[in-house]
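This is a predicted model, with the sequence first.
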Amino acid sequence: MYLGLDLGTSGLKGVVIDDKGSVVAQASAPLTVNSPQATWSEQDPESWWQACLEVIELLHQRLDLSKVKAIGLSGQMHGATLLDQNGQVLRPCILWNDGRSQAQCEALMTQFPELIERSGNLFMPGFTAPKIRWVQDNEADIFAKLAFVLLPKDYLAYRLTGTMSSDCSDAAGTLWLNPQTRQWDDALLAATGLTQANMPTLYEGCDLVGELSPEVAQALSLPVLPLVAGAGDNAAGAVGMGVTNPNQGFISLGTSGVYFTVSESHKANPENTVHAFCHALPNRWHQMGVTLSAANSLAWFAKLVGQSVAELLEALDDCPDHTTRVLFLPYLSGERTPHNDPLANGQFVGLSNTTRVEDMTLAVLEGVAFSLLDCQNALDSAGSRVEELSLIGGGARSALWRQIIANVLNKRLIYRDGGDVGPGLGAARLALLGEQQRQGKAIEALIAEYCTMPDALAVHQPEAATQAYYQHKYALYQSLYQATKDLNDKLAQSSW
């Protein structure tokens, strides 16, 4: 068996697969996000380790983990985990949806315009490099002690093995990697006061990086197992869904929303806010559009009205008409594609005395779908088109939401077995590939054998009768951001 550990924003999942790639067990432990100031988003790395211990214990209760042959990791991208010379954490990790470093992004792009070409991506507050510049500008005492920067899953790897490693897919999201060469870039590092001595060793996602230390193996009641480098959550999700070749793609409805397509080479398109990163597998790259609050928007609204997400969706099942006059902008954490605006606000528009909770729930589902259409349009302009998409993530469990997205994107969507644990499944598959590769098997043959698309559980075709409705609302959705941007900027700058 093979174990995948997926370190997400809201929880850590463990997924165990057998030697045929089938999921045999899973478990999860929750995580919380701290927001000490507006636009800030942080987590304590120690909470990741405690969640890892909890998940391993839960899995022990469900099956015999002595049969596990290797471990793989996936994780939330871009987080800045700062360590001192002794490997001790210096401050809470600054997460992917943290918006505090907008001024640093603007300064970096002004001072070093060549950095965009070298990284292939715009400097956005969510990425890791501007976070370090913010620490340098605002927490000089912390920066002076900084010896190593690790991404969230790579910190977990460090705790498991004592080695500092990363993979190309996750490292590409730091803005310190040149995705074309798949190596750290000295000029990109120097722009934020760092060198390669501050960086972990780079590997492909299926490469072995070390073994569990004897102390950790004993604490986890596991053998001294090999660990592979793993992948950023989206690349891992692609491996889990068999999205490994050019012109394949998927949508992830997790805390954030991701529109992911595979390319045969590094195809940078920063002018359209497209992320162009390395894939987790050798000789592959990918492009992404990202909306920062997907399933999080629905979870936020459920908490606001004192209902569960399931209750909100069940109420919509009883509605004969799935249309509403209400519009929703899902910019609760700012937005990346297409606006690159950390100060963008979430909004409901069109409320009246007759508005029901069901109208607002439906508007949230539509708003997230429209934000994914923004991503699709950006990717189309970058020359990245796919005919059909797989769906993964917790939000993809809703058949209604899947159908709305199919209608809005005017694409065939396929919900596949294992879609709710896609990144964890991908991490376990990378562990399998790494163990088999160690036995001398060729990686391309292994990818073809094990990185297949799981069975389809549901297929959603776009409904022609809905096209006029969604096209009209999407035009209003686009105009709403532009019409209210100045007002939102003034609100963000208000001292009260």
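Nice, I can see it.

CA atoms for contacts and neighbours, from now on please.
Fine.

Surely Arg385 and Tyr259 touch.
No - shown here, Arg385 and Tyr259 do not form a contact pair, counting by Cα atoms under 8 Å, at 11.1 Å.

Which one's more surrounded, these two?
A count of neighbours by other Cα atoms under 10 Å puts Tyr259 above the other of Arg385 and Tyr259, at 23 against 17.

ok, the most far-flung residue of the chain relative to its centre - contacts?
Ranked by distance from the centre of the chain (Cα atoms, centre = their mean), the top residue is Asn353, with 38.0 Å. Taking Cα atoms under 8 Å, 6 or more residues apart in numbering, we find Asn353 in contact with no residue.

sec struct for it, please.
Under DSSP: H, G, I helix; E, B strand; the rest coil, Asn353 falls in the coil class.

That one and Thr128: what is the separation?
45 Å (Cα to Cα, to the nearest Å).

can you check Leu227 too?
In terms of Cα to Cα, Leu227 sits 24 Å off from Thr128.

ok, Glu106 - contacts?
Each residue near Glu106 by Cα under 8 Å, 6+ apart is listed here: Phe123.

Make sure I have this right: it is in a helix.
Yes - checked against three-state DSSP, Glu106 lies within a helix.

can you map out the helices along the stretch 151-300 of the chain?
Along the stretch 151-300 of the chain, counting by DSSP state H, counting those that start in this stretch, helices occupy 152-161, 168-171, 186-190, 214-220, 233-240, 295-305.

other SSEs contacting the first one?
With contacts defined as 3 or more Cα pairs under 8 Å, 6 or more residues apart in numbering; DSSP states H and E, helix 152-161 has these neighbours: strand 2-7, helix 45-60, strand 70-75, strand 165-167, strand 208-211.

among these, which is nearest Leu146?
The closest of those to Leu146 is helix 45-60. By Cα to Cα, the value is 15.7 Å.

put this beside the first:
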Amino acid sequence: MYLGLDLGTSGLKAVLIDENQALVAEATAPLEVARPHPGWSEQMPCDWLAATEAAMAALGARADLSGVRAIGLSGQMHGATLLDASHEVLRPCILWNDTRAAAEAAALDADPAFRSVTGNIVFPGFTAPKLAWVRAHEPDVFDRTALVLLPKDYLRLWLTGEAVAEMSDAAGTSWLDTGARDWSAPLLAATGLSRDHMPRLVEGSEVSGTLRDSLADAWGLPRGVPVAGGGGDNAASGIGMGVVRAGDGFVSLGTSGVLFAACDAYAPDPATAVHTFCHALPETWHQMGVILAATDALNWFARTCGTDAATLTGGLGPLQAPGRPVFLPYLGGERTPHNDAAIRGAFARIDHAADRDALARAVLEGVAFAFRDSFDALAATGTRLERLVAVGGGAKSDTWVRMIATLIGLPIDLPQAGDYGGAFGAARLGMMAATGQGAALATRPPIARSLDPVPALADAFGEAHATYRATYTALKGLDR
């Protein structure tokens, strides 16, 4: 059996699969996000460890873990976890959706070496600008920093005692030479760091260390279980859904929204604000359009209405032409295609007829329009998608998925019951590390059905998307 651990923003998920990649058991433990100031987003790393302990206790109550042969890791990307020389945590981790380092990101991005070497814009949510912010605003913490780890790699340090990162996650730091798959000493120096501050690098399907004996004994696992490099959450989801070859992609409707395309070669185009990262398999890459609030936007509106997302959207019925209200889902800024940390969400074009259902539908439409923006940005790089799979909690809504399918003009497959996201992909990477079988294990999940675009609504959604883009242009600048 193989264990996958996925350290998400809202929880830690553990899954156990057998030799045939069938799900044996799963467990989750919740996590909270602290927002001490506007635009800030933090978590305490000790909470990740407590969540892992809780999830493993629940998993152990549901399955015999003595047959586990390997562990894989997946996790939220970009977080800055700062440790001193004794590996003690110096401050709360600054998370992926934290935008406090916008000025520092712009300053680093003004150096052409960053885009040239990393293949990406330096976004405020990336790790390097966060260290530049700490250097400027918390110099005592910066001076004591001896090791910088991404969230799942802090979990790995606790699991194995090894300070290791892998390529897909490291590509989101703004310190990786993404084509060469190695840390860039000049980019590290630009933020006052060196290779000595960085973990060693492995591929996602390689062994990064072995589980500590004390944890193996406590959880009922064999001693000496290898821990694979794993992947950033989206790369691991790509492994879980078999999205590893050019033309394959997925739509992730989670807290954030991702339109993910596998690539056979490294072909960056930073000006589009598309992310170009290493994939979790050797000599492969991927591109992503990323929106910062997908289900997060829907959950926000549901809370505002005093209900939950399922109740809010349950009575909306099948897909129909867009309504008059327009919603911009930029609750904490936006990445693709705007690279705009200051923009904030808004409702526009509201009239007396705009009841709760109309506004809820506008939220779904706004997120779908943001996916269309990412699709257009990917197309501008020359990347072509041939088929898509939907993943994430929002994919349970046929109306939402069909809305996106109509906007991008491609059918979207829905897997059979089961979660083929980051935790499942992490378990597969553990299996690859233990067996050496590699990409052959990354097969597509069984597809239950496909949701096709609705041609009769294509023009209406296209016109509504144009209005959405015009609304962004009109709003831009008001939050500066």
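Good, I have the coordinates. What you see is a predicted model, and the numbers here were worked out from it, not measured in a lab.

Now the TM-score, please.
Comparing the two superposed chains by TM-score structural alignment, normalised by the length of the second structure, the resulting TM-score equals 0.98, with 479 aligned residues with a Cα RMSD of 1.3 Å.

From one end of stretch 157-165 of the second structure to the other, what's the distance?
10 Å.

for it, which positions count as buried?
For stretch 157-165 of the second structure, a neighbour-count test (16 or more other Cα atoms under 10 Å) marks 157-160, 162-165 as buried.

What of stretch 108-116 of the second structure?
Of the residues in stretch 108-116 of the second structure, those buried under the neighbour-count criterion (16+ other Cα under 10 Å) are 108-109, 114-115.

Go through the second structure and flag its longest helix.
helix 356-380 (DSSP state H).

Flag every buried residue along whichever helix or strand comes after that helix.
Counting by DSSP states H and E, the next helix or strand C-terminal to helix 356-380 of the second structure is strand 387-391. Using 16+ other Cα under 10 Å as the test for burial, strand 387-391 of the second structure gives 388-391.

Quick check: of those, which lies closest to Ala456 of the second structure?
Leu388 (21.1 Å).

Strands of the stretch 351-496 of the first structure, residue ranges please.
With strands called from DSSP state E, counting those that start in this stretch, the stretch 351-496 of the first structure shows them at 388-392, 412-416, 456-460.

Any chance of JSON lines for these, columns distance to Gly193 of the first structure?
Shown next, in JSON lines, are those (distance: least, Cα to Cα, whole Å):
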{"stretch": "strand 388-392", "distance to Gly193 of the first structure": "38"}
{"stretch": "strand 412-416", "distance to Gly193 of the first structure": "44"}
{"stretch": "strand 456-460", "distance to Gly193 of the first structure": "48"}
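
Quick one: closest of those strands to Asp359 of the first structure.
strand 456-460 (22.7 Å).

whereabouts in the second structure does that closest one align?
Counting by TM-score structural alignment, strand 456-460 of the first structure lines up with residues 447-451 of the second structure.

Flag every buried residue along that stretch.
In stretch 447-451 of the second structure, counting by 16+ other Cα under 10 Å, buried: 450-451.

what about that stretch, how far off from the first structure?
Once superposed with the first structure, the aligned residues differ from stretch 447-451 of the second structure by a mean of 1.1 Å; criterion: mean Cα distance after the TM-score superposition for the first structure.

How about residues contacting that stretch?
Contacts for stretch 447-451 of the second structure (Cα under 8 Å, 6+ apart): 398, 401-402, 405, 411-417.

Of those, which pair is most distant in space?
Across the contacts of stretch 447-451 of the second structure, the longest distance by Cα to Cα is 20.3 Å; it joins Ala405 and Ala417.

show me the contacts for the closest residue to Val202 of the second structure other than its chain neighbours.
Nearest residue to Val202 of the second structure, sequence neighbours excluded (Cα to Cα, 6 or more residues apart in numbering): Glu166, at 4.9 Å. By Cα under 8 Å, 6+ apart, the contact set of Glu166 of the second structure is 201-204, 229-231, 280.

picking that back up, drop the exposed ones from the contacts of stretch 447-451 of the second structure and show what's left.
398, 401-402, 405, 411-415.

Trp134 of the first structure is in contact with Gln104, isn't it?
Yes - contact criterion Cα under 8 Å: Trp134 of the first structure and Gln104 qualify, at 6.2 Å.

so who does the aligned partner of Ala434 of the second structure in the first structure touch?
Per TM-score structural alignment, the equivalent position to Ala434 of the second structure in the first structure is Glu435. When contacts are counted by Cα under 8 Å, 6+ apart, Glu435 of the first structure touches 69-70, 208, 226.

One more pass at 10 Å, please.
Glu435 of the first structure is in contact with 2, 69-71, 206-208, 226-228, 429, 441, counting by Cα atoms under 10 Å, 6 or more residues apart in numbering.

Asp233 of the second structure now?
Contacts of Asp233 of the second structure (Cα under 10 Å, 6+ apart): 6-8, 73-77, 152, 168-169, 239, 421-423, 425-426.
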